[in-house]
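J.: Have a look at this fold, sequence not included:
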């Protein structure tokens, strides 16, 4: 039986809304963060009307927030304005990361040799932030810096490619958080991988940058698959990695 969010989380945080025109996106971002952080766990029932009352907003923006969460694959919407937070799924991991590996390694190839000096400085500052926040176990801030770093690594990808890459980055964030919680010591290795990717981008080695990016993303996917599917195979991830593999 689903757990109702108001039964399980009486003290759930209420967001501070700013621009009235952005209430739906702000409610979406807030609920998305709670789901990705595991505050609202898989199997939890969410009710549009209840949450609208709790957040002090109308049902219209809450309905739109639910639509965006459903589009991201975070909830399954049912009848009567209710939704269930989806469970982590090995098949979804394989599909999402397979696509992300393919697109983001392409974005890195496009960016190699064309990353600006200002972007390099910013990327190095973000790497410093990630090291600090990992030591402090402030993984929420780490996630933000990590997302920004990856965006710089694909900075020359224009629309619609950049928009699609960002979409898949956001949709895999839940699984990245899962790895953080299950394997908190695994992120030290990622620091070296990030440095290698940045070095390849600066050197203009497109083949190496794409290959390093693919291996970096596949490592997270493989770890999640091992936990969710008891060592199960990820055929989409495997094929995406084979496509992106270069001579690096």
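T.: Looks like it came in fine. Keep in mind it's a predicted model, so treat the numbers as computed, not measured.
J.: going forward, measure contacts between C-alpha atoms and count neighbours the same way
T.: OK.
J.: Next up, the contacts around the residue nearest the centre of the chain.
T.: For the chain, the residue nearest the mean C-alpha position is residue 173 (2.1 Å; Cα atoms, centre = their mean). Counting by Cα atoms under 8 Å, 6 or more residues apart in numbering, residue 173 touches residue 36.
J.: mind checking how far it is from residue 110?
T.: 23 Å (Cα to Cα, to the nearest Å).
J.: Second structure for comparison follows:
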């Protein structure tokens, strides 16, 4: 005999689908100028826009499918971050860093890195130490595989982690601005295996000092690491070529002649390449 009251089966609800945000939703959460700045920055770091090259707002607007207003605002923002320089009555150019400027940037980065390492030695949690140790281990794997792009990307992550955990907002902002200026040439050359080995040994020394809670040793290790990168950079015969011309377009404001339309640059590639010996 059939059951007069069969059980009620609830309808099966479909699995929720992850929906990619539309272009309109992205623009609603981020300004159009910031999106344009992100695209222009990617072109600069990839070498599509070379050091010393003039930024044509109309061409960029057409290329990105926007009006000139967001491009102009984006260029002003990139100027504040150090990637672009404006020359009076001439226009805006991709910043070209001279060897002398690069060496000064190394000195400034050494001070900021040492400060962050010293602070982190007194505040690092077990999770902080584990994250840094994991990055050092992954860099060692990339070094053994002779994978320079992977090593350099992890190297950037390591330094970002040091500053995120040990630096205050102002320290991080200064460090990022200085790093942006160096990206113009650090990402376009090869990293030699011996320099990767030496650089990562210095990373391990920084982590060991932080783990020991020794602020003085951590500061010294951080500063010595950046100084080592500066020395490795100086030992590269082609450093001047990687850094661009001996004077950047911003010096053209003091020079009657216009800046070059295109500065010498090393072969382009993925924007995660480092200067031959600037592995820090």
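T.: Nice, I can see it. Being a predicted model, the structure only gives us computed values, none of them experimental.
J.: Next, the TM-score between them, please.
T.: Once superposed, the chains reach a TM-score of 0.72 (TM-score structural alignment, normalised by the length of the first structure), with 212 aligned residues with a Cα RMSD of 2.9 Å.
J.: and the residue mapped onto the residue nearest to the centre of the first structure from the second structure, what helix or strand is that in?
T.: Matched to the second structure by TM-score structural alignment, residue 173 of the first structure sits across from residue 183. In this structure, residue 183 of the second structure sits in helix 169-186 according to DSSP states H and E.
J.: And residue 220 of the first structure, by the same measure?
T.: If you go by DSSP H and E, residue 220 of the first structure is part of helix 206-228.
J.: same for that helix, what does it pack against?
T.: Applying 3 or more Cα pairs under 8 Å, 6 or more residues apart in numbering; DSSP states H and E, we find helix 206-228 of the first structure packed against helix 90-111, helix 173-182, helix 187-203, helix 235-244.
J.: Can you give me the buried ones in that helix?
T.: 206-218, 220-225 (16 or more other Cα atoms under 10 Å).
J.: Stretch 30-42 of the first structure too?
T.: Quick answer for stretch 30-42 of the first structure (16+ other Cα under 10 Å): 30, 31, 32, 33, 35, 36, 37, 40, 41, 42.
J.: related to what we said a few turns ago, measure how far the helix holding residue 220 of the first structure is from the centre of its chain, please.
T.: Here helix 206-228 of the first structure shows a centroid-to-chain-centroid distance of 14 Å under the convention Cα atoms, centre = their mean, to the nearest Å.
J.: Over to stretch 89-103 of the first structure?
T.: Worked out by Cα atoms, centre = their mean, stretch 89-103 of the first structure lies 12 Å from the chain centre.
J.: That stretch aligns to what range in the second structure?
T.: Residue span in the second structure matched to stretch 89-103 of the first structure, by TM-score structural alignment: 98-112.
J.: What residues of the matching stretch count as buried?
T.: Residues of stretch 98-112 of the second structure classed as buried by neighbour count (16+ other Cα under 10 Å): 98, 99, 101, 102, 103, 105, 106, 108, 109, 110, 111, 112.
J.: what residues are up against the last one?
T.: This points to residue 112 of the second structure. 171, 175.
J.: Quick check: it vs residue 68 of the second structure, distance?
T.: With distances taken as Cα to Cα, residue 112 of the second structure is found 37 Å from residue 68 of the second structure.
J.: now do residue 27 of the second structure
T.: Going from residue 27 of the second structure to residue 68 of the second structure by Cα to Cα gives 17 Å.
J.: so what corresponds to residue 133 of the second structure in the first structure?
T.: So, by TM-score structural alignment, residue 133 of the second structure is matched to residue 124.
J.: Would you map the strands across the stretch 1-150 of the second structure?
T.: 84-87, 91-94 (DSSP state E, counting those that start in this stretch).
J.: got JSON lines for those strands, with distance to residue 242 of the second structure too?
T.: Listed next are these as JSON lines, based on distance: least, Cα to Cα, whole Å:
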{"stretch": "strand 84-87", "distance to residue 242 of the second structure": "17"}
{"stretch": "strand 91-94", "distance to residue 242 of the second structure": "14"}
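J.: Can you add mean neighbour count and distance to residue 159 of the second structure and give those strands back as CSV?
T.: Converted to CSV, the strands of the stretch 1-150 of the second structure look like this (neighbours: other Cα atoms under 10 Å; distance: least, Cα to Cα, whole Å):
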stretch, mean neighbour count, distance to residue 159 of the second structure
strand 84-87, 22, 23
strand 91-94, 23, 25
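J.: Those strands: which one's closest to residue 63 of the second structure?
T.: With Cα to Cα, the closest approach to residue 63 of the second structure among these belongs to strand 91-94: 17.1 Å.
J.: Which ones among the buried residues of stretch 30-42 of the first structure map onto helices?
T.: Mapping the buried residues of stretch 30-42 of the first structure onto helices (DSSP state H) picks out 30, 31, 32, 33, 35, 36.
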